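A.B. asks: One predicted model, sequence on top.
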Amino acid sequence: MTTTDNTIAPVQRVDFGPGHTVISSPSGRFSLRLQRRSIIVCTVFVSFGLVLSLWALATGEITFSANELLHALFGNGNSSSELVVLSWRMPRVIMALALGAALGISGAIFQSLTRNPLGSPDIIGFNTGAYTGALIVIFLAGGGYFQIAAGALVGGMVTAALVYILAYRRGSQGFRLIIVGIAFSAILASLNTWLILRAGLEEAMSAAVWGAGSLNAMGWEHAKPALLAVTVFFIAAALLAPRMHMLEMGDDAASALGIRVEPSRLLLMVVGVGFTALATAAAGPISFIALAAPQVARRLTRSAGVRMGSSAILGAVFLLLSDLIAQRLVPDTALPVGVVTVSVGGIYLIWLLLREAKRN
């Protein structure tokens, strides 16, 4: 009599060359390749982000001890500490992390599709398009926060569609997409300036502050809808990540592997623009996070290409750190976070341009 063992074999850990580990099942149906350096770098930055988050929650005009902070976080604190920590500071910290991660992933997508470190939504002009949509709502419709957010979302999507159509010629090549995007961004920037100049003083000042990118006065009523939308795009990005990595091998190789190249590229663009438009809708156009985070992550992890996971982690940490600097740089004045990201990002952009020019 023969018996059959129907138990499932455990997952095995297999070394795959120096610096890599592959976790796979004996049948080969499941496998996950991990780069040890990436794991270490991501773990360090996740820990750093956690420390920054706790510091942001505990410090400010009202400072709490570690014990008071923990009691407030677990709902055991007094009413004033829970109000400050949970209602005032928590939404700002969570939004900084979520929007920073969204911008990091958006930058990774466009730098992967264009195969160029300058392929960023703020360079290509999608941020500017989202700002245009918000300005139209502010000046022509006089809408509130959610109407402005919807206008920014529509503006970013319409700009992306126009850039894609103008850059399309038997496929959307990366360099053409960047050139068309820069040109379109310049046109929209001129339109934005014209709209602000024609507006009233109060409207123009409000639009200018919002256009700098700010997390000031961020509450749960603003954060919850944005977090829900960002979560949907996070899921979509995770599902499309394998296609993005296959497209990096070239269109012919991706087609040979069964990937429909142009539809996959279009879906990735929609997700990347969606992240940028959502961030702009929630906090205004925040520049250079999407440009810098993927490239810094790539250099730290020494990966062959940009990766969504590491880009998201560094984007989240960068934006939270920038917001903390903006809050504390000038005493008694909370600067828009975009002021810090533009200042630091501008230096990074100059270095990147010089580096690319030297390489070419």
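C.D. replies: That came in fine, so what should we check first?

A.B. asks: C-alpha from now on. contacts and neighbour counts both.
C.D. replies: OK.

A.B. asks: In terms of helices and strands, where is the spatially most central residue of the chain?
C.D. replies: Centrality entry for the chain: nearest residue to the mean C-alpha point is L103, 1.3 Å, by Cα atoms, centre = their mean. In the assignment (DSSP states H and E), L103 maps to helix 90-114.

A.B. asks: put this beside the first:
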Amino acid sequence: MTTTPDAPAATTTGAAGTTTLARRRVPHAGLAPVRVGRVSGLVRLRAVLVGLLGLAGLCAAAVAGIGHGDYPMHPADVVDVLFGGGTKMDRYVVFDLRLPRVLTGALVGLALGLAGALTQTVARNALASPDVLGVTQGASVGAVAVVVLGGAGAAVSVPVAALLGALAAAVAVYALAWRRGVHGHRFILIGLAVGEVLSGLVSYLLVRAEIVDAAKATIWLNGSLSNRDWSSVRPLALSLCVLVPLALATSFPTRALQFGDDTARGLGVRLQRAQLVVLLAAVGLAAAATAAAGPIGFVAFLTPQVALRLVGGPKPPPLVSAVLGACLLVTADLVARTLTPHELPAGLVTAAVGAPYLLWLLTRTRRTS
């Protein structure tokens, strides 16, 4: 939300003297005023429209995903079951087998889209995302190390190890990039370097692993939503209940950061603390998503840029980015299940969509420079 400037007071001169007219609010094009109690502001209408369309696409992809499988269901039957109808068999298929997978995909996509919007805002660079800054690679090191070195009981600890690895990688990148503040280009370059080191460590672990353990780790590294149940949904949902409000609470600092460090300080923002809180929220979101579904690439990079171009404005809109991230991942998982006779990991589909966009963005940036 943004504030609305007042129009200057107008004066008229007549027989009775000079009269000052009351100031009136001048509405911005494409913005609507909203007031909740004593708090008021402006909402970008395009953001509302794009967000609603994204939610509609998410619902359509979710219904199609729940209905697809060895036991096919018509979309109308899926909706009927979700609202309490259907047979006992239909309810078992929907609630026990397929709905957890779709909900996991939606929550993971939401977390990655929001994390990408936050990191791109702090770095003020479209190339910044958890994929680029080493967070995803850190989660991969933690998970692969547990699978390769942990033995038969490793599967229980994989999400926790991925979360700890992502947090450790983020701390390392922040510490190496900090020079009286965190600046976008240095942050991205150090993130790339740390990510490459961690990727090499993952390769080393896979080479030294037994063939069975290496196969398990490779499946996890591709990023997949297969075999997800309610045990995957609950911890992810609880994590997002804490991290999403924290991310949205950083709205003012992230808006001020768009004008540069000096301007943000002039607006009363404690720069280092604001950057640290935003990055912690972004890293927590990306780590929780990676722990739940593996490293799914390009969602955090792509959806904030798509949202920015659809909505407009100075920075990627966080809520719209989250909605589009959820829609993209649920749709990608549906495509991965229907594109070939054998199910593909959803991460391969998102990479096939995001990699060409990354190449286009790099080419466009080079031409602009």
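C.D. replies: Done, it's in. Quick caveat: nothing in here was measured; it's all calculated off a predicted structure.

A.B. asks: ok so, going back, report the buried residues of the helix holding L103 of the first structure.
C.D. replies: For helix 90-114 of the first structure, a neighbour-count test (16 or more other Cα atoms under 10 Å) marks 90-114 as buried.

A.B. asks: quick check: that helix aligns to which part of the second structure?
C.D. replies: Taken onto the second structure by TM-score structural alignment, helix 90-114 of the first structure occupies residues 99-123 there.

A.B. asks: mean offset of the matching stretch relative to the first structure (after superposition)
C.D. replies: Mean deviation of stretch 99-123 of the second structure from its aligned counterpart in the first structure after superposition (mean Cα distance after the TM-score superposition for the first structure): 0.7 Å.

A.B. asks: Please point out which parts of stretch 173-181 of the second structure sit buried.
C.D. replies: Neighbour counts over stretch 173-181 of the second structure (16+ other Cα under 10 Å) mark 173-174, 177 as buried.

A.B. asks: so of the residues you listed, which ones are in helices?
C.D. replies: Filtering these for membership in helices, criterion DSSP state H, returns 173-174, 177.

A.B. asks: Specify which member of those residues is nearest to G195 of the second structure.
C.D. replies: Closest to G195 of the second structure out of those is V173 (9.2 Å), distances taken as Cα to Cα.

A.B. asks: Show me what the closest one aligns to in the first structure.
C.D. replies: Per TM-score structural alignment, V173 of the second structure is aligned with V163.

A.B. asks: Apart from its chain neighbours, what residue comes closest to that match?
C.D. replies: In space, and not counting its chain neighbours, V163 of the first structure is closest to G181: 5.9 Å by Cα to Cα, 6 or more residues apart in numbering.

A.B. asks: And the one you found, what's its match in the second structure?
C.D. replies: With TM-score structural alignment as the criterion, G181 of the first structure matches G191.

A.B. asks: Helix or strand: which one has that match?
C.D. replies: helix 184-208.

A.B. asks: and that helix, how far from the first structure on average?
C.D. replies: Superposed on the first structure, helix 184-208 of the second structure shows a mean distance to its aligned partners of 0.5 Å (mean Cα distance after the TM-score superposition for the first structure).

A.B. asks: could you point out which element follows that helix?
C.D. replies: helix 211-221.

A.B. asks: and the angle for that next one with helix 184-208?
C.D. replies: 150 degrees (axes from the mean of the first three to the mean of the last three Cα atoms, to 10 degrees).

A.B. asks: Which residue numbers in the first structure does helix 211-221 of the second structure align to?
C.D. replies: Counting by TM-score structural alignment, helix 211-221 of the second structure sits on residues 201-211 of the first structure.

A.B. asks: Would you indicate which residues of the matching stretch are buried?
C.D. replies: Across stretch 201-211 of the first structure, burial judged by 16+ other Cα under 10 Å covers 203-204, 207, 210-211.

A.B. asks: And stretch 65-83 of the first structure, by the same measure?
C.D. replies: 68-69, 72-73, 77, 81-82.

A.B. asks: Closest one of these to A312 of the first structure?
C.D. replies: For the buried residues of stretch 65-83 of the first structure, the closest approach to A312 of the first structure (Cα to Cα) belongs to L73, at 24.9 Å.

A.B. asks: mind listing what the alignment partner in the second structure of the closest one touches?
C.D. replies: Here L73 of the first structure is matched to L82 in the second structure, going by TM-score structural alignment. Neighbour list for L82 of the second structure: V94 [criterion: Cα atoms under 8 Å, 6 or more residues apart in numbering].

A.B. asks: Next, count neighbours for the residue nearest to R260 of the first structure when sequence neighbours are not counted.
C.D. replies: Leaving aside its sequence neighbours, R260 of the first structure sits nearest to A254 (Cα to Cα, 6+ apart; 7.7 Å). The local packing count at A254 of the first structure equals 18, with neighbours defined by other Cα atoms under 10 Å.

A.B. asks: Please say which position in the second structure A254 of the first structure maps to.
C.D. replies: Counting by TM-score structural alignment, A254 of the first structure lines up with A264 in the second structure.

A.B. asks: pretty sure that match is in a strand, no?
C.D. replies: No: looking at A264 of the second structure with DSSP: H, G, I helix; E, B strand; the rest coil, it is helix, so not inside a strand.

A.B. asks: I figured it hits Q272, correct?
C.D. replies: No: using Cα atoms under 8 Å as the test, A264 of the second structure is too far from Q272 to be in contact (10.7 Å).

A.B. asks: What are the boundaries of the strands in the first structure?
C.D. replies: Under the criterion DSSP state E, the first structure contains strands at 12-15, 20-24, 31-35.

A.B. asks: Just checking the distance from the last one to the centre of its chain.
C.D. replies: Relative to its parent chain, strand 31-35 of the first structure has a centroid offset of 24 Å by Cα atoms, centre = their mean, to the nearest Å.

A.B. asks: residues in the second structure matched by it, start to end?
C.D. replies: Using TM-score structural alignment, strand 31-35 of the first structure corresponds to residues 40-44 of the second structure.

A.B. asks: Buried residues in that stretch, which are they?
C.D. replies: The neighbour-count check on stretch 40-44 of the second structure (16+ other Cα under 10 Å) flags 42-44 as buried.

A.B. asks: For I109 of the first structure, which residues are in contact?
C.D. replies: With contact taken as Cα under 8 Å, 6+ apart, I109 of the first structure is in contact with 244, 268-269, 272, 308.

A.B. asks: switch to 10 Å and redo it
C.D. replies: In this structure, I109 of the first structure makes contact with 103, 115, 119-121, 237, 240-241, 244-245, 265, 268-269, 271-273, 290, 294, 306-308, 311, judged by Cα atoms under 10 Å, 6 or more residues apart in numbering.

A.B. asks: Over to A117 of the second structure?
C.D. replies: Contacts for A117 of the second structure (Cα under 10 Å, 6+ apart) come out as 126, 128-129, 247, 282, 300-305, 307-308, 315-322.
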